[in-house]
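**Student:** test case, fold it:
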Amino acid sequence: MSTVLISGSSVAGTALAYWLREQGLTPVVVERAPALRRGGQTVDVRGAGLQVVRRMGLEADVKALANHSSGMSMLDAAGNEVFRSEEFALSAGALDSEDVEILREDLVDLMHARNEGIEYLYGDSITAVREEADGVAVEFEHAAPRRFDLVVGADGLHSNTRRLVFGPESAYINHLGTYLGVFSEENYLGMDRWQTWFNDGANGGVVMTVRDNAELRIFLGFASEPIEYDHRDTAAQKRLVAERVTGFGWEVPGFLERMADAEDFYFDSMAQINMDAWSHGRVVLLGDAAHCAAPTSGQGTSLALTGAYVLAYELGRTEDHALAFARYESRMRPFVEANQALAFIDRRTVDPEESTRRLDAVKSLIDLDEVVD
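**Tutor:** Coordinates of the predicted model:
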């Protein structure tokens, strides 16, 4: 029975662990955080991603925790409403579609509950990977060295696995000109299943209700060329946001004040990862580590879920890992490239019906039934 080390326990890594065990393989998950990561944004589960959730037997649970919105409004920098819709939301598309918007942490929790008995190494990370004739020797920051048959990097945009095996991040990242911070708050505004967006043409954000109106998720973003900053220094990241998101009226000054005390603050750039190949020897990349589409695509979660399903089934079909990796990439790459293109649609200016049509066209580009034929 093959052993597979998965680096990262977010959507891609958690889903892959489930499907690998379904294929008779033995997954082991290493995660830098001391436990499952909390906080973060709402994510969309669409098309093939929703099919994967359905095949995990989680569709009803996911829909029970879905975030429902009655609509959205757009404000200018002074706080004046310039647009309103009760049919469409920038974060989720058409409100009457079958797509599901859910908090990332809720989706991961549901999948993780299906992984009972799978070994997790929390509070640790890979420090060295050395491929051998019939396996991979892996060294960790804390745990003793171990040997695995395969290694999967599912560790996100700033993948440690990708850096160790494929080279520096700078060779693959395409910065899209925006940085975004997100944190949670109690619903002190009394908003009712609503999203309020605000922008001055370059900077801005959105506040939306989650968890049946009990909480808010507040997003604050700004346009910028690439910035050098410490990805682990949350205080410095908050200062960046406070320095850049200025001159707004309405409730935005209060958001900045509350951000200072937020314990679940998350910050990163809007960026894509573009690679000529997602595997090298016995190491393969999955999800954002391989092909981050950027949150503006709205498809990162569905790509992670679909990629995990396809990779696991290809590994289950053959003992030739190189063939499995090649089939996985061949099936996924057209789907990935089409989804990455969605990130460049400015949904503030494109007609909502046109935006939905483009998204629906992309959803049909991969057929999961073909994977298991």
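
**Student:** C-alpha only now, for contacts and for neighbours.
**Tutor:** OK.

**Student:** give me the number of residues near the residue lying closest to Lys363 once chain neighbours are set aside?
**Tutor:** Nearest residue to Lys363, sequence neighbours excluded (C-alpha to C-alpha, 6 or more residues apart in numbering): Gly47, at 5.1 Å. Neighbours of Gly47 under the rule other C-alpha atoms under 10 Å: 23.

**Student:** list the contacts of Gly47.
**Tutor:** Gly47 makes contact with 99, 302, 363-364, according to C-alpha atoms under 8 Å, 6 or more residues apart in numbering.

**Student:** swap the cut-off to 10 Å and go again
**Tutor:** 98-100, 299, 302-303, 306, 359-360, 362-367 (C-alpha atoms under 10 Å, 6 or more residues apart in numbering).

**Student:** going along the chain, name the helices of this structure.
**Tutor:** 11-22, 47-55, 59-64, 104-112, 160-166, 234-244, 252-259, 288-291, 300-317, 321-342, 352-363, 368-371 (DSSP state H).

**Student:** please provide the structure for the following sequence as well, for comparison with the first:
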Amino acid sequence: MSTPSVLISGASIAGPALASWLARAGWDVTVVERFDELRDEGQNIDVRGTGREVLRRMGLEEAVRAAHTHETGLDFVDERGRPVARFAAGTDDTSGGTAELEILRGRLGQILYDHSSAEAAYVFGDQITALHDDGHGVDVEFRHGPARRFDAVVLAEGLRSRTRAMVLGDARVHELGVYSAYLTIPRTEADNDRWRWLICDRGRAVTLRPDDVGTIRAGLNVLSSVRGLDRLDRTGVVTVLRATFADVGWETPRILDALDDAPLYFEALGQARLPRWSSGRIALLGDAAHCASPMSGMSTTLALTGAYVLAGELVQHADPHTAFARYEATMRPFVEKAQQLRPGIPRMVYPHTRRQRSLVWAGLRTATSPLANRFGDVAGAVFSPPADAFRLPDRPLAARREG
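**Tutor:** Just a heads-up that it's a prediction; the model follows:
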């Protein structure tokens, strides 16, 4: 039997995780990434439930834990920085607004890359320009490198994957109407190890979160009916942010002052709700297939879980069509549950008026009251996503494929 080959497009989370599993199982794995190097930017992400179990099976849980941001909980604050409601970090694999295990996206990506790069070939600074599936293999054209043929191709790209349209022309993003700007700014004496969240009026919110490298990860978020702001250049984005948050107090002026020089990423939040995740010998993975959005707290867990499931099916089945169909049938119920945001989200956390905000604050205070928690973990019920609502298949991924 010849060694099966796979091309994975995308070197963030899902791509390197899949590369690691398939390379371990004896596949010839190539990962192509359009950026020239791994991107070390990115905000805090949490790894919960089945995603944590995948890391355990990879032998990476302790490496990820060593890169923990050490965020100790979530505080909703007012314009003076005074806590309105305080929530402790989770104490198990799943619970809490702040997960028991938080890590910067770039740090997790580096760990997964290091785990896979000895056996999988990485090509940086290139991207797919054409895919030709003849039923027996896929001929792939690249922007810079020579064309190559693979037994299967997996697009482990982002929510707004440009390559996905070559496979699923009918793919559409479900927009959530929220724009988020992420910045890395200097840490000051006013900062601590809490995730601090100011809910404003007019659909705005400001956040500060600790990291493990001596800086602070800031967020400016706004609910808006205007579409296309994420297509502006940096100058346009900075202009919009300064105009939108000019009257907001607390630490907001400090964040706005950093806009000219700080690393900045700006995105429109959405979900990938696709009718299918594959076509022929080409499949989608991670956010390109089933992004649940940062508001779900589930995208990283879905990426790791999906990589594990897809690798298992490819190892067990010689026909990629069968493997892809089984992967989707297994994962889709979990994805659909993850994409069901809490009632009222996002509008509840992005109120339009100060009266609406007062109602939100009242609800948060109630959730943390001793009386409410006599009847159970109210905060856990509010903030804990369904990360454990899936049982990982228990199969040896190093085994030979059937057929």
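
**Student:** TM value for the aligned chains?
**Tutor:** With the length set by TM-score structural alignment, normalised by the length of the first structure, the two chains reach a TM-score of 0.90; 365 aligned residues with a C-alpha RMSD of 2.4 Å.

**Student:** turn the helices of the first structure into JSON lines, including distance to Thr209 of the first structure.
**Tutor:** Converted to JSON lines, these look like this (distance: least, C-alpha to C-alpha, whole Å):
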{"stretch": "helix 11-22", "distance to Thr209 of the first structure": "22"}
{"stretch": "helix 47-55", "distance to Thr209 of the first structure": "22"}
{"stretch": "helix 59-64", "distance to Thr209 of the first structure": "16"}
{"stretch": "helix 104-112", "distance to Thr209 of the first structure": "14"}
{"stretch": "helix 160-166", "distance to Thr209 of the first structure": "33"}
{"stretch": "helix 234-244", "distance to Thr209 of the first structure": "21"}
{"stretch": "helix 252-259", "distance to Thr209 of the first structure": "14"}
{"stretch": "helix 288-291", "distance to Thr209 of the first structure": "26"}
{"stretch": "helix 300-317", "distance to Thr209 of the first structure": "20"}
{"stretch": "helix 321-342", "distance to Thr209 of the first structure": "25"}
{"stretch": "helix 352-363", "distance to Thr209 of the first structure": "21"}
{"stretch": "helix 368-371", "distance to Thr209 of the first structure": "33"}
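
**Student:** highest average neighbour count across the ones you listed?
**Tutor:** For the helices of the first structure, the largest average neighbour count (mean count of other C-alpha atoms under 10 Å) is found in helix 288-291, namely a mean of 27.

**Student:** show me which of the contacts of Gly47 of the first structure is closest to Trp250 of the first structure.
**Tutor:** Val100 (29.7 Å; C-alpha to C-alpha).

**Student:** surely the closest one and Val45 touch.
**Tutor:** Yes: the pair Val100 of the first structure / Val45 is scored as a contact, 5.1 Å apart, by C-alpha atoms under 10 Å.

**Student:** neighbour count winner among the two?
**Tutor:** Neighbour comparison, Val100 of the first structure and Val45: the larger count goes to Val45, with 27 against 23 (by other C-alpha under 10 Å).

**Student:** so what sits against both of Val100 and Val45 of the first structure?
**Tutor:** What both Val100 of the first structure and Val45 touch, as defined by C-alpha under 10 Å, 6+ apart, is the set 62, 66, 92.

**Student:** so which of those residues is the closest to Glu185 of the first structure?
**Tutor:** Ala66 (18.3 Å).

**Student:** how close does that closest one get to Arg232 of the first structure?
**Tutor:** Distance, Ala66 of the first structure to Arg232 of the first structure, by C-alpha to C-alpha, to the nearest Å: 30 Å.

**Student:** what about those two, which has more around it?
**Tutor:** Higher neighbour count among Ala66 of the first structure and Arg232: Ala66, with 23 against 10, using other C-alpha under 10 Å.

**Student:** was I right about the more buried one contacting Leu103?
**Tutor:** Yes: counting by C-alpha under 10 Å, Ala66 of the first structure sits close enough to Leu103 to count as a contact (7.7 Å).

**Student:** so what sits against both of those two?
**Tutor:** Contacts common to Ala66 of the first structure and Leu103, judged by C-alpha under 10 Å, 6+ apart, are 42-44, 210-211.

**Student:** what about stretch 156-169 of the second structure, how long is it end to end?
**Tutor:** OK, stretch 156-169 of the second structure end separation, C-alpha to C-alpha: 17 Å.
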